[in-house]
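> for reference, the sequence and a predicted model appear below.
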Amino acid sequence: MANLYWTLVEPYWEVVSIYDGYDVFLAEFKKMPQVSQHLFATHWAQSEIRNGGIDQFFDNSTGVLAKEAVEGFKALGMLETAEILQQSMDILGTPYPQDRDERQERLSELPDPFFFEDVRFWELLDEEADGFHVAANRYASKAIN
């Protein structure tokens, strides 16, 4: 199956909101099985970053799940990908701002801080652990079998 991992994400796709703040997101997210949590967060992160870079991921509502995406990439065996995302989060400060308005304010103060991280992240999405889709499907298959 080309996107086996999606079968573990799809049931939650319309249920878990990334648009209503961190508390709402986290309450809904925690109801998911852990394997689906990891796949949900990494799917969002890789989709958003492939589309417009790390800056776009943080700037949009998707940035609410950055911490969960780091944990998800680790679970998928994509350790360098997780590290780049964590380092990028650290640029925005500690603790990482879960609030979108706060993230946007901090991003506005930084001159394109993620150029090199974007390039490496995109490469890793295709290479590390055989690439995101292979790693996600492999992780999903362990949970299903």
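Sure thing, it's come through.
> C-alpha from now on. contacts and neighbour counts both.
Will do.
> any idea how far the residue nearest to Asp59 when sequence neighbours are not counted is from Gln98?
Leaving aside its chain neighbours, Asp59 sits nearest to Gln104 (5.5 Å; criterion: CA to CA, 6 or more residues apart in numbering). The gap separating Gln104 from Gln98 is 11 Å, by CA to CA, to the nearest Å.
> cool, and Ala135?
Counting by CA to CA, the separation of Ala135 from Gln98 is 27 Å.
> also Ser108?
Going from Ser108 to Gln98 by CA to CA gives 16 Å.
> the structure to be compared is supplied as follows:
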Amino acid sequence: MSSRFTTRSLRTLSYKAFDIKRDEMMATYNDLNSLDDWFLRQAIDQAERGISIEDQRIPQTVALLGQPSIYLYATSIFDGEVGNGGVQQFFDNSSGALAPIVRDALQDMLLPKCADIMSRIIDAFGAPFPVSQFDRMDRIDSDPALQIILNEAYDAIDVWSSDYILARERYAKNNHLLK
């Protein structure tokens, strides 16, 4: 009984699929929303393949494109969570595993106040930062000081503010991901 696909042909199909995604990404997007949509599609594709964000924080299709794409990916996930339910929602969900990357991204995007509050939250969790959603939730539930910092972050980080959006947009343009 012979298999229709050999290991080599499956690998070739995989590379071709990645080339399509890479070519799609290598296009310079006209606006931040379109770029964010592409990043979110990568997160969805990863989840549909059964890969948890806790096991692989950055999809390979994004990681291979370099640090600017990693930072924009992480902040697009962060923006969705924070915009929907605040900073605590980000940390309560599996996407909170991205917190150290988000902090570094916010620093690189010249959003020091946002990066500082993220640093305070990350530091409050202790080292090493808990990747597990359940470990973070247990810590939040049992640490009143951490809850206070998260409440402060709710008011301090506004992902809908023009300063925040323009900083992300400028970062994407400076790194040739937007026209």
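Arrived safely, thanks for sending. Since the model is a prediction, treat every value here as computed from it, not as a measurement.
> can you pull the TM-score for these?
TM-score of the superposed chains, computed with TM-score structural alignment, normalised by the length of structure 1, equals 0.79; 141 aligned residues with a CA RMSD of 2.7 Å.
> counterpart of the residue nearest to Asp59 of structure 1 over in structure 2?
The pairwise alignment with structure 2 assigns Gln104 of structure 1 to Met137, based on TM-score structural alignment.
> its match: neighbour count?
If you count neighbours by other CA atoms under 10 Å, Met137 of structure 2 ends up with 16.
> contacting residues for Gln46 of structure 1?
Going by CA atoms under 8 Å, 6 or more residues apart in numbering, Gln46 of structure 1 touches Leu125.
> what's it aligned with over in structure 2?
Checking with TM-score structural alignment, Gln46 of structure 1 has Asp79 as its match.
> C-terminal to the helix or strand harbouring its match, what's the next element?
Per DSSP states H and E: Asp79 of structure 2 is located in helix 67-85. Following helix 67-85 of structure 2 in sequence order, the next helix or strand is helix 87-92 (DSSP H and E).
> check the mean deviation of that next one from structure 1.
Mean deviation of helix 87-92 of structure 2 relative to structure 1 after superposition (mean CA distance after the TM-score superposition for structure 1): 1.1 Å.
> with stretch 68-80 of structure 2 instead?
Its aligned residues in structure 1 lie a mean 1.2 Å from stretch 68-80 of structure 2 after superposition (mean CA distance after the TM-score superposition for structure 1).
> what about that stretch, distance to the chain center?
On the basis of CA atoms, centre = their mean, to the nearest Å, stretch 68-80 of structure 2 sits 4 Å off its chain's mean C-alpha point.
> which parts of structure 1 are strands?
Counting by DSSP state E, structure 1 forms no strands at all.
> circling back to that earlier point, so how far is Gln42 of structure 2 from the match of Gln104 of structure 1?
Per CA to CA, Met137 of structure 2 is found 26 Å from Gln42 of structure 2.
> repeat that for Ile121 of structure 2.
Ile121 of structure 2 sits at a distance of 27 Å from Gln42 of structure 2 (criterion: CA to CA).
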